[in-house]
Each structure stands twice: as C-alpha cells, then as structure tokens.
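> here's a sequence, model it:
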Amino acid sequence: MFALVTDIAHYPDFLPWVVALRVKSDSETESVADMIVGFKGLRESFSCRVEKRRPSHVDVHYLEGPMRHLDNEWHFTPLDDGGSRVDFMVDFSFRNRLFEALAGQMFDKALRRMIAAFEERAAALYGAPA
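The predicted model follows:
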C-alpha cells in the first residue's frame, strides 16, 4: 500500500477528479508534484510535497494553489494475515468561499469515492483480499 500511495504519477489513471499530474522531482524520500483537479467544469491546480518514510508513513504538504492549507497523512500497519491497516487523515481549507462550501457539502461522499478508488487500484495491482 505504501508503494501504491507514493506512486503519484499514476493518480490520473485511477483517482476521480485528477485530470493531470506532473512530477517535478522524485526520490526515495520525497516527491514534488503539480496536480490539476476538475469537478463539474471547475479546474484548479496545486503543488504539493510528498514526504515518504518507508514503509510506514507518508505526509503530503501543500505548497501552492487555491487553498489556504492542505495536509494529509497516511499510516500503514502490517497485519498478521499479510494485509495492511491503512489510516488516513486530511486537513484542508480553501481560500475561495464557494469551493469551501462545495467541499463541505461533498466532503464525505468525495472521501468515500477516493478511498474506494485506492481500494480498487490495490485489488487490481495486488489481488483482492481473501
């Protein structure tokens, strides 16, 4: 799961609303990328830095774009059956009040759709859980 989450170049292949992504730099411990997201005719781009602490932790930090801030954390814990427990936290706010209102109304639904996209991608790459 760590590999799937840190393979940001492939996000446009499976994540809803990710229209395009450009990796500006990538190393074993850090990536920097520009992402364009789109929803119902709205498009915004932003930049972020992804800190990779293999195999247990990923931090994503907002660099620039339409938001006031955006931070998210991924924590991966191995399970005895060979799977992983994945904990995810996101904290964000928009500069634009319209986007803030839209995000507030759609947040739960959007988050569930994003989680499902990661689960489907994991099943496609690694096989469905037993």
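
> when you work out contacts or count neighbours from here on, use the C-alpha atoms and nothing else.
Fine.

> tell me which residues in stretch 67-77 are buried?
Counting neighbours by 16 or more other Cα atoms under 10 Å, one finds that the buried residues in stretch 67-77 are M67, L70, D71, E73, W74, H75, F76.

> the third one belongs to a strand?
Looking back up the chat, that one is D71. Yes: using DSSP: H, G, I helix; E, B strand; the rest coil, the secondary structure at D71 is a strand.

> what segments of this structure are strands?
Counting by DSSP state E, the segments of the chain that form strands are 18-26, 30-39, 42-53, 57-64, 67-78, 84-94.

> so which elements touch the shortest one?
On a contact count with 3 or more Cα pairs under 8 Å, 6 or more residues apart in numbering; DSSP states H and E, strand 57-64 meets helix 2-6, strand 42-53, strand 67-78.

> one more sequence to fold, the one below, so I can look at both together:
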Amino acid sequence: MPKHAETRRLPYTPEQMFDLVADVRRYPEFLPWVSAMRVRQDDDTATVADMIVGFKGLRETFTSKVGKQRPETIHVEYVDGPLKYLHNDWRFRPDGEGGCLVDFSVDFAFKNRMFEMLAGQVFGAALRRMIGAFEERAAALYGNDRR
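Predicted structure coming up:
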C-alpha cells in the first residue's frame, strides 16, 4: 500500500495554494494521467467529482469527495472506483516570510492486485511528477516571486 507525506515551502500564499488544489475542474489541464474531471457537486465546503485517469493503457474512474476549509485544509475522501481506500490531505500554513508551507500526505491501496503491484513500481516517480505539476501550475498562475 503506497503512502507518502512531505512538507514543501513555496513562495505563494496559503490562499493561492488552497485555490489551486481545490480547483479540481482544472486538473486535466496540468496533472499527468488525468484525462477528464466530471464535477457532480461543488460549493464552498465540498466538491464531489469523478476523475478519469489513464496510465499505460489502463483507464479508471475514481469518485472522491473533497472537503474544503479555506485556506487551511483540503481532505479527499474516497467514494468509489478501483481503490480499497484513499486518504489524501493537504494543509496550507503561512511560512512567516510571505509564502507558505504545504503539508501533503497520501495513503491508498488498490482492490486489484495487479494495479497494486504496478502502483508500487512507479509510485515514487509518479508522485514526484504530480507534486511537480502542482508547483509548475502555481508558478504559471502566480509567477515565481513571493506575493
């Protein structure tokens, strides 16, 4: 069961990073392997969405509920799809220098043993690529300077 947690210091405000992560409709524009998003429900505190992911000829749909407490936290709850479970949390804290600390954690397991083995082989590289995609998106939206 792949799991990972880390903290990154970024030159953006907690509000900016919260807005970027909470805007799931835009994920297909910048996240690798995300081919489409279908938002079922969206308000200030929660979003329910289907994410269609394609990787090495495999295509799966995940349904998640994204709990939002602006600008501090985002908690993703797994609803349906090929996983046994998913725990994904984001926390955004001011760094005292105009930027923020982003705490990110993810823990999941697939129902299908083949998917689980594939995920284990590529998890580290895939995670680095996805985290990098969020950082690149922030730079594209907000620039590289502290705001």
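
> could you get me the TM-score between them?
Superposed pair, TM-score by TM-score structural alignment, normalised by the length of structure 1: 0.97. Supporting alignment: 130 aligned residues with a Cα RMSD of 0.8 Å.

> need the strands of structure 1 in TSV with distance to A128 of structure 1, can you?
Written out in TSV, the entries for the strands of structure 1 read as follows (distance: least, Cα to Cα, whole Å):
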stretch	distance to A128 of structure 1
strand 18-26	24
strand 30-39	28
strand 42-53	25
strand 57-64	23
strand 67-78	16
strand 84-94	13
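
> quick one: closest of the ones you listed to E100 of structure 1.
strand 84-94 (5.3 Å; Cα to Cα).

> against structure 2, where does that closest one fall?
Alignment of strand 84-94 of structure 1 against structure 2: residues 100-110, by TM-score structural alignment.

> that stretch vs structure 1, average offset?
Per the superposition on structure 1, stretch 100-110 of structure 2 and its aligned residues are separated by 0.5 Å on average (mean Cα distance after the TM-score superposition for structure 1).

> got a list of contacts for that stretch?
Under the criterion Cα atoms under 8 Å, 6 or more residues apart in numbering, residues 1-14, 82-95, 116 lie in contact with stretch 100-110 of structure 2.

> buried residues of that stretch, list them for me.
Going by neighbour count (16+ other Cα under 10 Å), the buried part of stretch 100-110 of structure 2 is C100, L101, V102, D103, F104, S105, V106, F108, A109, F110.

> follow-up on the earlier one: any chance of the helices and strands packed on strand 57-64 of structure 1 in CSV, plus distance to L111 of structure 1?
Converted to CSV, those look like this (distance: least, Cα to Cα, whole Å):
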stretch, distance to L111 of structure 1
helix 2-6, 15
strand 42-53, 18
strand 67-78, 12
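
> closest to Y126 of structure 1 out of those?
With Cα to Cα, the closest approach to Y126 of structure 1 among these belongs to helix 2-6: 9.9 Å.

> have a look at how far, on average, the closest one is from structure 2.
After superposition onto structure 2, helix 2-6 of structure 1 sits on average 0.2 Å from its aligned residues (mean Cα distance after the TM-score superposition for structure 1).

> map T73 of structure 2 across to structure 1 for me.
In structure 1, the residue paired with T73 of structure 2 is H57, using TM-score structural alignment.

> how about the contacts made by the aligned residue in structure 1 for G54 of structure 2?
In structure 1, the residue paired with G54 of structure 2 is G38, using TM-score structural alignment. For G38 of structure 1, the contacting residues are W17, V18, V19, E44, by Cα under 8 Å, 6+ apart.

> would you check how far apart G38 of structure 1 and G83 of structure 1 are?
Using Cα to Cα, to the nearest Å, G38 of structure 1 is found at 32 Å from G83 of structure 1.

> again with L70 of structure 1
When distance is defined by Cα to Cα, L70 of structure 1 is 28 Å away from G83 of structure 1.

> ditto for T77 of structure 1
With the distance defined as Cα to Cα, T77 of structure 1 ends up 9 Å from G83 of structure 1.
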